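*Asks:* 3D, please:
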Amino acid sequence: MTTAKEKSAIQERFKERMDEEELLNCMRCGFCLPSCPTYIESGFQESHSPRGRIALMKAVVDGVIEPDEDVERSLELCLGCRACEPVCPSGVNYGRLLEEARDIIQQNKKHPVPVRMLRSAVFKGLFPHQNRVRALTGMLGIYQRSGLQRAVRKSGILRMLPDHLAKMESVLPKVPDLKRLKNRPNRLPPIGRRKKRAAFFSGCLMDTLFLDTNMATIKLLQLSGCEIIIPETQACCGALHGHSGEKELAVQLAKRNIQAFENADADYIVTNAGGCGAFLKEYGHLLKDDPDWRERAKSFTAKLRDFSSVLLELDFEQKSLELPRQIVTYQDSCHLRNVMKTAAEPRRLLRSIKGIEFKEMKHADSCCGSAGIYNIVESDMSMKILDSKMEAAKATEAATIVTANPGCLLQMQLGIERAGLANQVRAVHLADLLLEAMTETN
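*Replies:* Predicted coordinates for the structure are as follows:
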C-alpha cells in the first residue's frame, strides 16, 4: 500500500521528470490499440492500453489523479514490448515514458523488507557481476548433471510449483561446465579473408546459459570474415534494471559498457539478443543529459548491429545453406523489431536455407509474453498471451520455431510444452539454426 507521503513524492517527481511534450504528443487516436497484447487479453480495458497508460501518466502530472495502486498496476502490467511505437502516427516514444514512470514510482516508495532484499540481491548483487552470474549458472549445471534434477523430478516436488514454472524447469538449456564457461576465448580470427572487425556483446545469460548460441553466433561471424573481439570488462546491458525502475544502476552499467568497447576499435558492436540490443541502442537517450558521456554514447550506438544485419552485409546468405525438408516459422523479438528495426533480416536469412519452407506466423510481430521476467511476475497475463501465440504457431504446421532473443526462445519452448507438442516441434535461436544449416553442407 502506497502511503500518502509516498504518493505526494511520486506526484512531484512526475511533474519534474516526465517529458510533458512527449505525453502531449499522444493524440489519443487509438492506432496503438490493436498492437497492444495486454489491451487485447484484458478484454479491451483502456487502462491497459498504451493510450490509456499515457493518459494516466498525464493525469498524475496534472494533479488530476493520485499515483495510486491502480496507476501502478496499469504500468506494471505493461509488457514494455513497444509494439505501439511503430504504428503511432505521432512517433510517441512510449517505452521511454514507461521506464521513467516506473523508475519514479520504484525510487519513491518503500517496499516491504523481503522485496527490498530480493531487488537488491538481483539488481545490485547479481547482474552487475558476471562472475556471480557465471557461478550461479554453474550451480544450475551441477543440478542438471549430478542426478539431483532427475531426483527432484521423480520426487514430485515440482508439482508444488505453478504449472508454468514447473514446465519452465524442463525447458532450461543444458548448462556448460564451469571450466568451459570460464575459458570462453576473448579474441578469435576470421575464417578466410578478413573483412571486418566485430566487437561482440556477450551478455549475461547469453554467455552462460546460452553459451552454445553465443559460440554459434561467433562462428557465423568468423565464417563471414569477421575478426572477433570480446571486451573482458563489459557488463550486463542494464535492460532488466531499466525496465524495472532501477534507472541509476542502468546508467552505471551503460558507462561500463561504453568504456569497455571504446578500445576495441571495431567496425561493429554486435549483439545476438534482441532485448539486450534494444537497451544498448537506448544508451544515447539514457545519457543525453550527461555532457561527459553524451557523445561517447552516440558513438557506441552508431556501431551497434544485430548479428543478422552484419551477416547480410557480409553476404552470408550467398553461402551454401541446407537443412532436411521442414516447415519453419519465425517469432519476432519485440525489441529487435520495434527498437532495433530488424525484422526483414532474419527472414531473409531463413529463406536462404535450401530444404525449408518458410511460413509466416500470424501476428509474428506481437509479443510472446516473455518480456524479461514478466512471465514470472505476471504469469497469468503472460500465459494468456503465450497460449494465443501457440495457436498461431500451430496454424503454420511448423516443425521449427525460430527466434532471436533468449527470453523469447525459452518462452516458445515453454509454449511447446504447454501445447503438448514437445515431440513434434522445436524452438531454436536463429544463430543455432544457421550454423546447423552450414554443418549439414560441410
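
*Asks:* contacts, neighbours, all on C-alpha from now
*Replies:* Fine.

*Asks:* What residues of stretch 423-439 count as buried?
*Replies:* Neighbour-count burial for stretch 423-439 flags 425-435, 437-438 (criterion: 16 or more other C-alpha atoms under 10 Å).

*Asks:* Is it possible to get CSV of these that adds distance to E248 and secondary structure?
*Replies:* CSV is the format used below for the buried residues of stretch 423-439 (distance: C-alpha to C-alpha, whole Å; DSSP: H, G, I helix; E, B strand; the rest coil):
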residue, distance to E248, secondary structure
V425, 42, coil
R426, 39, strand
A427, 35, strand
V428, 34, strand
H429, 31, strand
L430, 33, helix
A431, 33, helix
D432, 35, helix
L433, 37, helix
L434, 38, helix
L435, 38, helix
A437, 43, helix
M438, 43, helix
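
*Asks:* The structure of the following sequence is requested for comparison with the preceding one:
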Amino acid sequence: MTKRSSQIEIQQAFDQRLDRDKLLQCMRCGFCLPTCPTYIASGYKESHSPRGRIALMKAVADGEKKPDEDFYRTIETCLDCRACEAVCPSGVEYGELIEEAKQILFEYHKESRQEKIIRSMTVRGLFPHPGRLNFVADFTSFYQRSGLQKLAHGLRIMNLFPTSLQTMEAVLPNVHAYKKPLANAAYQPLIPAVKKYRVAFFEGCLMGSMFQHVNSTSKKLLELAGCEVISPKNQICCGALADHSGEKDLARKMAQKNIEIFETMDVDFIVNNAGGCEAELIEYPRLLKDDPDWLPRAEAFSAKVKDLAAILVQADFTKLPLSLPTTRITYQDSCHQLNVVNVAKEPRALLQHVQGVELVEMEERVSCCGSAGIYNMVEPEAANEILDIKMQKITAIPELQYIITANPGCFMQMNLGVHQAGIENKVQVLSLSDFLMLAVDYSQK
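*Replies:* Below is the predicted model:
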C-alpha cells in the first residue's frame, strides 16, 4: 500500500483530526445496517457498515490498527449516501467523519493509476471549469447524433477501454435531445398578476452542460408558478465531487466563488434541481467552518438554498390543473436530497397531483442506486452490485413506464440499470422537471 512512514502519518492524522466525541457517539445499535447499500451488497460484512467503519476509524486513531490497504478500500467504498444519518437514534454525524477520513487518505495514500486518471479528468480537470464541460457536452452531442456512438458499439471499440470509461460512456445522457427548444414557448404564469418569489437558479456542472434542457424546463416550471427567475453568470460547480472525494481545498475554493457570485443577488431563494448539488450548497457552512471570514457568508448563502420541488409546492404549483394518459411511475430518491436536504414529500406531491398518474413506490425505496458522484467510475464493481439490487426492486413493479429522478447521477445510473436489465423499450428514465412539463404540455393541448 504505502511506506511505513506514511502509515504513521495517517495514524497521527486520524488521531489529531477526527472528532473523538463524534467517534464515541456511535452506540453500535445497528439501526444503520439495513440502510447501508455497501453493507448489503458486500454480503453483510461488518467492516462495510457505518458502525464498522467508525470502529475502524477509531482503531486507527488509537493506534490499534494499521491503515493498510484493506482499511483504505473499506473507507473508499463508502458511498457517503448518508442514509445511516437519517435513521441514527444517537445523531452520529457520519458524513463529517467519513469525509474527514477520505480527506486524510487523499493526502497521504498513493492513488492507483486508474484513480489518478479519473480524478484528474473529472474532479480536478473537468467539473470546476464550465467551459470545458460545455465543450464535452457539445462533443457528446456530436458523438451521439453523428452515428459515431452506434459505430463504436457495433465495432465493439468500447471494449478496448477500461471498465471505468466504458461505464462513463454507457451512462451518458442523450445530450443532443436536450438541446432541442421547449415544445411550447407561450406558457403563462399560474397567477400572472402576482410575483410569488424572485429566485436565483443554480445551474450546476452536469445539469448546466449535459442536462441543459432539464435546467431550462425547471426554470419554465418556476415561471409557471409565478416566480421571477434569474441565472447569475460565472457560477461554477458546487464542489460536491471534490468534497466527497477528500479534496477539501478545491471544494472550499469552489464554494467561495459561488458565494461571492450569489450573495450579490437580491433574491428570496437560491433554487437547485439536483439533490447532490443542493446538499452541498446547504452544507457550505460545514465546509468553511474553520474560516471566520467566510463562515457567516456561507451561512447566509445556505439559508436561501431551496429545492426545486419544495419551492414549486410552496408557490402553489399544485393548483395548476395537470393530467396525462394513464401512466405508472416510480420515484428514485436522490440520497442527498432525501438524507441531507430532507426533501421527499414534495416531489411526490407534485407527481401525485397529475391526474392519470399512479405513483408506485419501489420496495426499500431509500437505498442508493450506486452512482454517488464518480463512485460508479472508480468503484464500478461495487456500484454495479448496488445497482443490481436497486433494479431488482424496480423490475418487480408491474407495467412500469417511467422512473423519475431529481439528480443527474441518479438519472445516468438508472439509465444504465434499465439498459442492463433489457427493459429500455418498456421503461424510460425522466427528470422530475421533464415529467411535469409533459403533463403541462398534455394539459394545454
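
*Asks:* Work out the TM-score between the chains.
*Replies:* For this chain pair, the superposition-based TM-score is 0.94 by TM-score structural alignment, normalised by the length of the first structure; 436 aligned residues with a C-alpha RMSD of 2.2 Å.

*Asks:* nearest to S299 of the first structure, of the buried residues of stretch 423-439 of the first structure?
*Replies:* Lowest distance from S299 of the first structure to those (C-alpha to C-alpha) belongs to A431, with 26.5 Å.

*Asks:* Pull the contacting residues for the closest one.
*Replies:* By C-alpha atoms under 8 Å, 6 or more residues apart in numbering, the contact list for A431 of the first structure reads 213, 216-217, 220, 272, 404.

*Asks:* Distance of I218 of the first structure relative to R159 of the first structure?
*Replies:* In this structure, I218 of the first structure and R159 of the first structure are 39 Å apart, going by C-alpha to C-alpha, to the nearest Å.

*Asks:* These two: who's more crowded?
*Replies:* I218 (26 against 12; other C-alpha atoms under 10 Å).

*Asks:* Tell me which residues touch the more buried one, please.
*Replies:* By C-alpha under 8 Å, 6+ apart, I218 of the first structure lies in contact with 200, 228.

*Asks:* Give the equivalent position in the second structure for L434 of the first structure.
*Replies:* The alignment partner of L434 of the first structure in the second structure, by TM-score structural alignment, is L436.

*Asks:* mind checking the longest strand of the second structure?
*Replies:* strand 323-332 (DSSP state E).

*Asks:* I would like the residues contacting it, please.
*Replies:* Applying C-alpha under 8 Å, 6+ apart, the contact partners of strand 323-332 of the second structure are 348, 354-362, 365, 399-406, 410, 438-440, 442-443.

*Asks:* Show me which of these are buried.
*Replies:* Buried members of the contacts of strand 323-332 of the second structure, counted by 16+ other C-alpha under 10 Å: 348, 354-355, 357-359, 362, 400-406, 410, 439-440.

*Asks:* Which strand or helix spans the residue nearest to V61 of the first structure when sequence neighbours are not counted?
*Replies:* Closest residue in space to V61 of the first structure, ignoring its immediate chain neighbours: K15 at 4.9 Å, by C-alpha to C-alpha, 6 or more residues apart in numbering. Element membership for K15 of the first structure (DSSP states H and E) is helix 4-17.

*Asks:* That helix vs the second structure - mean distance after superposition?
*Replies:* Comparison of helix 4-17 of the first structure with the second structure after fitting gives an average deviation of 1.2 Å (mean C-alpha distance after the TM-score superposition for the first structure).

*Asks:* buried sites along the following helix or strand past that helix?
*Replies:* Per DSSP H and E, helix 4-17 of the first structure leads on to helix 20-25 as the next helix or strand towards the C-terminus. By neighbour count with 16+ other C-alpha under 10 Å, helix 20-25 of the first structure contains the buried residues 20, 22-23.

*Asks:* mean offset of helix 20-25 of the first structure relative to the second structure (after superposition)
*Replies:* Looks like 0.9 Å for helix 20-25 of the first structure (mean C-alpha distance after the TM-score superposition for the first structure).

*Asks:* what helices or strands is that helix leaning on?
*Replies:* Counting by 3 or more C-alpha pairs under 8 Å, 6 or more residues apart in numbering; DSSP states H and E, the packing neighbours recorded for helix 20-25 of the first structure are helix 50-61.

*Asks:* can you tell me the mean distance of the helix it packs on from the second structure after alignment?
*Replies:* Looks like 0.6 Å for helix 50-61 of the first structure (mean C-alpha distance after the TM-score superposition for the first structure).

*Asks:* Name the residues of that helix that come out as buried.
*Replies:* 50-58, 60-61.

*Asks:* Repeat that for stretch 252-267 of the first structure.
*Replies:* 253-261, 264, 266.

*Asks:* so which of the residues you listed would you say is closest to G95 of the first structure?
*Replies:* Distances from G95 of the first structure to these, taken by C-alpha to C-alpha, are shortest for A254, at 17.5 Å.

*Asks:* Isn't the closest one up against C237?
*Replies:* Yes - using C-alpha atoms under 8 Å, A254 of the first structure is in contact with C237, at 6.6 Å.

*Asks:* which residues are common contacts for those two?
*Replies:* In contact with both A254 of the first structure and C237: L280, using C-alpha under 8 Å, 6+ apart.

*Asks:* Give me the residue at the spatial middle of the first structure.
*Replies:* G275 (2.5 Å; C-alpha atoms, centre = their mean).

*Asks:* Contact partners for that residue?
*Replies:* Contacts of G275 of the first structure by C-alpha under 8 Å, 6+ apart are 239, 333-336, 372, 405.

*Asks:* Same check on V175 of the first structure?
*Replies:* 137-138, 140-141, 144, 208-210.

*Asks:* Turn the residues you listed into TSV, including distance to K319 of the first structure.
*Replies:* Listed next are those as TSV, based on distance: C-alpha to C-alpha, whole Å:
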residue	distance to K319 of the first structure
T137	35
G138	36
L140	37
G141	35
Q144	37
T208	29
L209	29
F210	25
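
*Asks:* Let's see if you can find the most crowded of these.
*Replies:* Result: T208 is most packed of the contacts of V175 of the first structure (other C-alpha under 10 Å), 27 neighbours.

*Asks:* Quick check, that one in contact with M139.
*Replies:* No - the criterion here is C-alpha under 8 Å, and T208 of the first structure misses it with M139 at 11.4 Å.
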